[in-house]
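Visitor: A structural model of the following input is requested.
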Amino acid sequence: MLLSYCTNVHPAEDLDGVLRQLREYAGPIRRAAGLGTLGVGLWLPAGLAARLAGSAEDRAVLRGVLEAEGLVLHTVNAFPYGGFHDDVVKHAVYQPTWAERSRLEYTLDCAEVLAALLPAGADGSISTVPLAWREPWTEGHDDAATAAFAELSAGLRSLRERTGRTVRVAVEPEPGCVLDTVSDVVGWLGARLDRGIDPEFVGLCVDACHLAVSFADPAEAVAGIDAAGLRIVKVQASAALHVDDPRDPAARAALERFVEPRYLHQVREDGPTGVLAADDLDAALADLPGAGPWRVHFHIPLHHVPAPPLQTTADVLRRTVAAVDRLPYADDVHLDVETYTWSVLPGAAVGLVDGVAAELEWARSHLLAPAPARTAP
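Guide: Model prediction:
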């Protein structure tokens, strides 16, 4: 797998901001991690993606900074459209939806930029929102999204014919969305392959935090994708919070420290009658019975071991990568460390450069071992 880290952890809404990210964070992270080269999973806000897609000169500037800092680009995060570090993001991260043309245009802009910046002979990936938040979502919205993905497939095919570069879009299931789980994405795409959606260009992004929150078995999820004739394009290396006994006062007190206003932190409870859901951590603390373990959609640094009674789902990440690694195309899958929550972690005292460097070292040791470190060439 090709290892990178996602730059959506850094606020930036324009070209100057992205260049500053690369110079002040990504380059120093590469050096702190002791790597000759480092893959970056670039987050491009919509306005910047459109600018770069239309300007070879601006792309050349971006390429120059990537090269100067020893960075390589294989993957783009096109899930957040913009404003990902606003004071309150919450449900806005799912806008625009795949029923709106602006989402398609943004994704094609990202594909144009990525095709121009890929290393020679490499394929690219773009992760995207799982259609929308689950409501409001109508049959009309679904038809519009199906048509958009068919047009996306045609656009990516045309891009390959024009540039010789293959860029694939990876649908990323997330709790609470129209496509909540891996099986939801498999079912939705599989039912639409005869309506113009091409599995050569549209596949899945498996976010290991989201997978863990759904209480899915990683090996079964990966096998289901493969059996459906779909491709895992990207794995987001991420870990959720886990607590065995949510009724424990110490556990509740620890979880309360993770309640914050910027991002949604969906919670699932593996109860005796099935999996129960809450759309945010404060709602879970108020409403869920706590009769079974909880998993919380809060991306925890990969190397971090929280104080008991909290745990992380790092083992789910390990098992996810192990399952993907058995696929025949595993070497081409993009493995992107995506801990965007550093700014809202309670009590975080580690600097971002050292913190992300430590995550990358953990990923190399625990996910890519025993093979030698395999960063993007």
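Visitor: from now on I want contacts and neighbour counts done on CA atoms only, so please keep to that.
Guide: Noted.
Visitor: tell me how far residue 69 lies from residue 217.
Guide: Relative to residue 217, residue 69 is positioned 39 Å away (C-alpha to C-alpha, to the nearest Å).
Visitor: if I pick the closest residue to residue 321 other than its chain neighbours, what's in contact with it?
Guide: Among residues not flanking residue 321 along the chain, residue 367 sits closest, at 6.6 Å (C-alpha to C-alpha, 6 or more residues apart in numbering). By C-alpha atoms under 8 Å, 6 or more residues apart in numbering, the contact set of residue 367 is 318, 321, 322.
Visitor: to check against the first, give me the structure of this:
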Amino acid sequence: MRLRHPGGTPLHLSYCTNVHAAEDLDGIIAQLDVYAVPIRARLGTDVLGLGLWLAAPVAAALAEDPALRARLRRELSVRGLEVVTLNGFPYRSFQDPVVKHAVYHPDWTTADRLSYTLDLALVLADLLPEDAARGSVSTLPLAWRDPWDTGMADQAARRLDRLAAGLADIESATGRVIRVGFEPEPGCVVETTSQAVARLAGVDGDRLGICLDLAHLACAWEEPAAALKELSRAGLPIVKVQMSAALETADPDALREYVEPRFLHQTRNPAGDAADDLDEAFERGLPGPWRVHYHVPLHVSPPAPLATTIPVMRAALAELAGGPRPLCDHFDVETYTWGVLPPALRPQNPEQLAAGIAAELDFARAALRDVGVMT
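Guide: Predicted coordinates:
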């Protein structure tokens, strides 16, 4: 959706399609009719933004064939859909029965991760609306934290230099600016704002920056205002914001029904105690309160004693979009866990999922309106 900051800057609000399983072009186009078109109708908006997820094989096919890119752009346009941002974190198979640590591979020590990200950037350059100022691609925060050593850090640094050079080449060839944002996440080489500053020091700040996932920020028990000031001082731009909410509770037993086999649900408490998954947190008896990396629908308030980190999201939005100028212009709702929610909360068919995503987007639009954004 097209929004506007009071200062005049256009803002883009979208939803991330990594909640859907399609990984080939025909499947991606089919899911537009099943989900995106009904969502746009429910919201009553002329144009719906998608934070498109393209698995590596389809990204490579699109990057190789301009005719395929033109086809995808047409299919989006005729449905009233647009794309200014891509999710380049999951490489492929993101809705498999078990994902867990596989989502962090290949990492930024590898040529495969570099190739995939540049493929996405080239595709996005052709998908961008003519009046969009820039495009964004989100990616993983270098790697999972273990193993990680000086040699791997040097390899990753070389890949990032080549990434920046590749993005410059795409801009020269197409006239479109594409930026890549590294997404701090619990358990990774870059988990916190301080680690982002330390690990990404010296990158090309015109093309590389941060994808700020607000559930991840909350799970690190960080204060949004302080985190954003630290990033600004380091010259790391906010390339993209993922509007997401994590679970929070002072009574961990209330979270037992959220244990599930597909995704990691890193768990943290304010003392800095950490577990890499929810079942591990129970096994170790991690002291509460907990915040859990479990993206939950923005508009849903779970029954007490559970809560969500929506207050952190609201505080972050006030900093990001409530000032005299926005700190970011791409806002993407990323709730990929609809299919693993406890059964009572889980959509039972595509119509229910589309309705839930539309309700999230409506909530996100209202949250941005609350900080002064014009909708």
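Visitor: TM between them?
Guide: Once superposed, the chains reach a TM-score of 0.93 (TM-score structural alignment, normalised by the length of the second structure), with 359 aligned residues with a C-alpha RMSD of 1.4 Å.
Visitor: circling back: of the contacts of residue 367 of the first structure, which belong to strands?
Guide: Applying DSSP state E to the contacts of residue 367 of the first structure, no entry is found in strands.
Visitor: just these now: which is nearest residue 147 of the first structure?
Guide: residue 321 (32.0 Å; C-alpha to C-alpha).
Visitor: which position in the second structure pairs with the closest one?
Guide: Residue 321 of the first structure maps onto residue 317 in the second structure, with residues paired by TM-score structural alignment.
Visitor: again, but for residue 221 of the first structure
Guide: Checking TM-score structural alignment: residue 221 of the first structure goes with residue 227.
Visitor: how about the contacts made by its match?
Guide: Residue 227 of the second structure touches residue 193, counting by C-alpha under 8 Å, 6+ apart.
Visitor: please compute how far the helix or strand containing it lies from its chain's middle.
Guide: Element membership of residue 227 of the second structure, judged by DSSP states H and E, is helix 224-233. The chain centre lies 19 Å from the centre of helix 224-233 of the second structure; the measure is C-alpha atoms, centre = their mean, to the nearest Å.
Visitor: same check on stretch 219-229 of the first structure?
Guide: The answer for stretch 219-229 of the first structure is 19 Å, by C-alpha atoms, centre = their mean.
Visitor: can you list the buried residues in that stretch?
Guide: Within stretch 219-229 of the first structure, the residues that count as buried by 16 or more other C-alpha atoms under 10 Å are 221, 222, 224, 225.
Visitor: now the counterpart of residue 47 of the second structure in the first structure: closest residue in space, sequence neighbours ignored.
Guide: Correspondence of residue 47 of the second structure to the first structure, assessed by TM-score structural alignment: residue 37. With sequence-adjacent residues excluded and distances taken as C-alpha to C-alpha, 6+ apart, residue 37 of the first structure is closest to residue 70, at 4.9 Å.
Visitor: near the residue mapped onto that neighbour from the second structure, how many other residues are there?
Guide: Matched to the second structure by TM-score structural alignment, residue 70 of the first structure sits across from residue 80. By other C-alpha atoms under 10 Å, 17 other residues sit near residue 80 of the second structure.
Visitor: returning to that earlier point: neighbour count: residue 69 and residue 217 of the first structure, which is higher?
Guide: Taking neighbours as other C-alpha under 10 Å, residue 69 of the first structure and residue 217 compare with residue 69 leading, 21 against 13.
Visitor: surely that one meets residue 27?
Guide: Yes: counting by C-alpha atoms under 8 Å, residue 69 of the first structure touches residue 27, with 4.9 Å between them.
Visitor: residue closest to the middle of the second structure?
Guide: Nearest to the mean C-alpha position of the second structure, by C-alpha atoms, centre = their mean, lies residue 242 at 4.5 Å.
Visitor: secondary structure class for it?
Guide: strand (DSSP: H, G, I helix; E, B strand; the rest coil).
Visitor: quick one: map it onto the first structure.
Guide: By TM-score structural alignment, residue 242 of the second structure lines up with residue 236.
Visitor: now swap in residue 345 of the second structure and tell me
Guide: So residue 345 of the second structure corresponds to residue 348, using TM-score structural alignment.
Visitor: now do the contacts for its match.
Guide: Residue 348 of the first structure sits in contact with residue 342, where contact means C-alpha under 8 Å, 6+ apart.
Visitor: quick revisit: with the first structure superposed, average distance for the helix holding residue 227 of the second structure?
Guide: Compared with the first structure after fitting, helix 224-233 of the second structure deviates on average by 0.8 Å (mean C-alpha distance after the TM-score superposition for the first structure).
Visitor: now do the same for residue 94 of the first structure: its match in the second structure.
Guide: By TM-score structural alignment, residue 94 of the first structure lines up with residue 104.
Visitor: ditto for residue 180 of the first structure
Guide: So, by TM-score structural alignment, residue 180 of the first structure is matched to residue 191.
Visitor: if I look at that match, how far off is residue 255 of the second structure?
Guide: Taken as C-alpha to C-alpha, the span from residue 191 of the second structure to residue 255 of the second structure is 23 Å.
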